[in-house]
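>>> predicted model follows, preceded by the sequence.
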Amino acid sequence: MITKKEQRLRRSRQTRLRIAQQRVARLTVFRSNLHIYASIVSDDGSQILASASTAEKEVRDQLGAAGKGGNAAAATIIGKRIAEKAKAAGVEKVAFDRSGFAYHGRVKALAEAAREAGLQF
């Protein structure tokens, strides 16, 4: 029997192959129960150009005393941050790599916030 994690990783492999053929930087997303992480990976996959997560001190301060990084509001903050950092690194266009997660809830909130902040994908 295939576990839930193995299913997600299998889905993500398909996406990564497709994105690699596009030769464009990719915005990868990983979510755990407590945090959400986003990073911009170069088109050849050799280096991380920008990253943002709810585990960062500034973001935790922004989220307040509860410091809840596992909700859509936190994902929206990370979406805006990753778009700003990507622009600072000179990246305008990316391919969205949701790592096999459903485009729903926190993943969707992060993607829409990044788009609103001017990242194209």
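Cool, the structure landed. Numbering: from 1, shown residues only.

>>> from here on, just use CA atoms for contacts and neighbour counts.
Noted.

>>> beyond the longest helix along the chain, next helix or strand please.
Using DSSP state H, we find that the single longest helix of the chain is helix 4-22. Moving toward the C-terminus from helix 4-22, the next helix or strand (DSSP states H and E) is strand 26-31.

>>> report all helices and strands that that next one contacts.
strand 36-41, strand 95-97 (3 or more C-alpha pairs under 8 Å, 6 or more residues apart in numbering; DSSP states H and E).

>>> which neighbouring elements make contact with the longest helix of the chain?
Packed against helix 4-22 by the contact rule (3+ C-alpha pairs under 8 Å, 6+ apart) you find strand 95-97.

>>> buried ones in the next helix or strand after the strand it packs on?
Under the assignment DSSP H and E, the closest C-terminal helix or strand after strand 95-97 is helix 106-116. By 16 or more other C-alpha atoms under 10 Å, the buried positions in helix 106-116 come out as 106, 107, 108, 109, 110, 111, 112, 113, 114.

>>> how close does the fifth one get to residue 10?
I take that to be residue 110. 22 Å (C-alpha to C-alpha, to the nearest Å).

>>> one more structure, for comparison:
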Amino acid sequence: MIYFSSKTIEALQGYSPTERVAIIHRANQMMPFERKAFGNTLKVIILVALFWSVLYIPGTGWKLLAILLLGLLYRLAVLPVNLTLAVPYIPEAIRKHEQAKASGRDEPGQQDGGDSNHS
């Protein structure tokens, strides 16, 4: 199944939009290299296809407008790839998110033990 919004992912139903973003970000970080590489390749193919289609728009003004719109909306074009590839890692990301909330940490990458500037 392809997910176009984090609202449609059943495991994330009880979370606020900012929590859903944090959980998905954590799930994306948990993906193995091969899956990340596949996702990045797929996103590049999608973006190249979108920008390639600009070549067929007549007129320089319309082309510039189309490129501007694609630049502003490219996140929406690649969001389904991010969501769909992250879904298998969401239960573990939720578990880690809940642990971080219980211990008072809200940032996904924060280190245990307080000060991270020690040598």
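Ah, there it is. For clarity, every value in this text was computed on a predicted model and none was experimentally measured.

>>> please state their TM-score.
TM-score for the superposed chains, counting by TM-score structural alignment, normalised by the length of structure 2: 0.28, backed by 56 aligned residues with a C-alpha RMSD of 4.3 Å.

>>> just the element for residue 53 of structure 2, please.
Per DSSP H and E, residue 53 of structure 2 falls inside helix 33-53.

>>> next secondary structure element downstream of the longest helix anywhere in structure 2?
Using DSSP H, we find that the single longest helix of structure 2 is helix 60-86. Sequence order places helix 90-102 as the next helix or strand after helix 60-86 of structure 2, per DSSP H and E.

>>> buried residues, that following helix. List them.
By neighbour count on 16+ other C-alpha under 10 Å, the buried set for helix 90-102 of structure 2 is 90, 93, 94, 96, 97, 100.

>>> which other helices and strands contact that helix?
The contact analysis (3+ C-alpha pairs under 8 Å, 6+ apart) places helix 90-102 of structure 2 against helix 17-30.

>>> what packs against the helix it packs on?
Applying 3+ C-alpha pairs under 8 Å, 6+ apart, one finds that helix 17-30 of structure 2 makes contact with helix 60-86, helix 90-102.

>>> need the ones you listed in a markdown table (columns: distance to residue 33 of structure 2).
Conversion of those to a markdown table gives the following (distance: least, C-alpha to C-alpha, whole Å):
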| stretch | distance to residue 33 of structure 2 |
| --- | --- |
| helix 60-86 | 12 |
| helix 90-102 | 17 |
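
>>> how about the buried residues of helix 106-116 of structure 1, which pair is most distant?
Spatial extent of these (C-alpha to C-alpha) is set by the pair 106 and 114 at 12.3 Å.

>>> what touches both of these two?
Common contacts of residue 106 of structure 1 and residue 114 (C-alpha atoms under 8 Å, 6 or more residues apart in numbering): residue 76.

>>> highest average neighbour count across the helices and strands packed on strand 26-31 of structure 1?
Of all these, strand 36-41 carries the top mean neighbour count, a mean of 24, counting by mean count of other C-alpha atoms under 10 Å.

>>> check which element follows that one along the chain.
strand 48-53.

>>> re the thing from before, how about the helices and strands packed on strand 26-31 of structure 1 in TSV, adding distance to residue 77 of structure 1?
Below are these laid out as TSV (distance: least, C-alpha to C-alpha, whole Å):
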stretch	distance to residue 77 of structure 1
strand 36-41	10
strand 95-97	17
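
>>> so which of the ones you listed comes closest to residue 62 of structure 1?
Residue 62 of structure 1 sits nearest to strand 36-41 of all these, at 14.7 Å, using C-alpha to C-alpha.

>>> related to what we said a few turns ago, what residues of the longest helix of structure 1 count as buried?
Buried, per 16+ other C-alpha under 10 Å, within helix 4-22 of structure 1: 12, 15, 16, 19.

>>> of all the residues you listed, which comes closest to residue 31 of structure 1?
Nearest member of the buried residues of helix 4-22 of structure 1 to residue 31 of structure 1, counting by C-alpha to C-alpha, is residue 12, at 13.3 Å.
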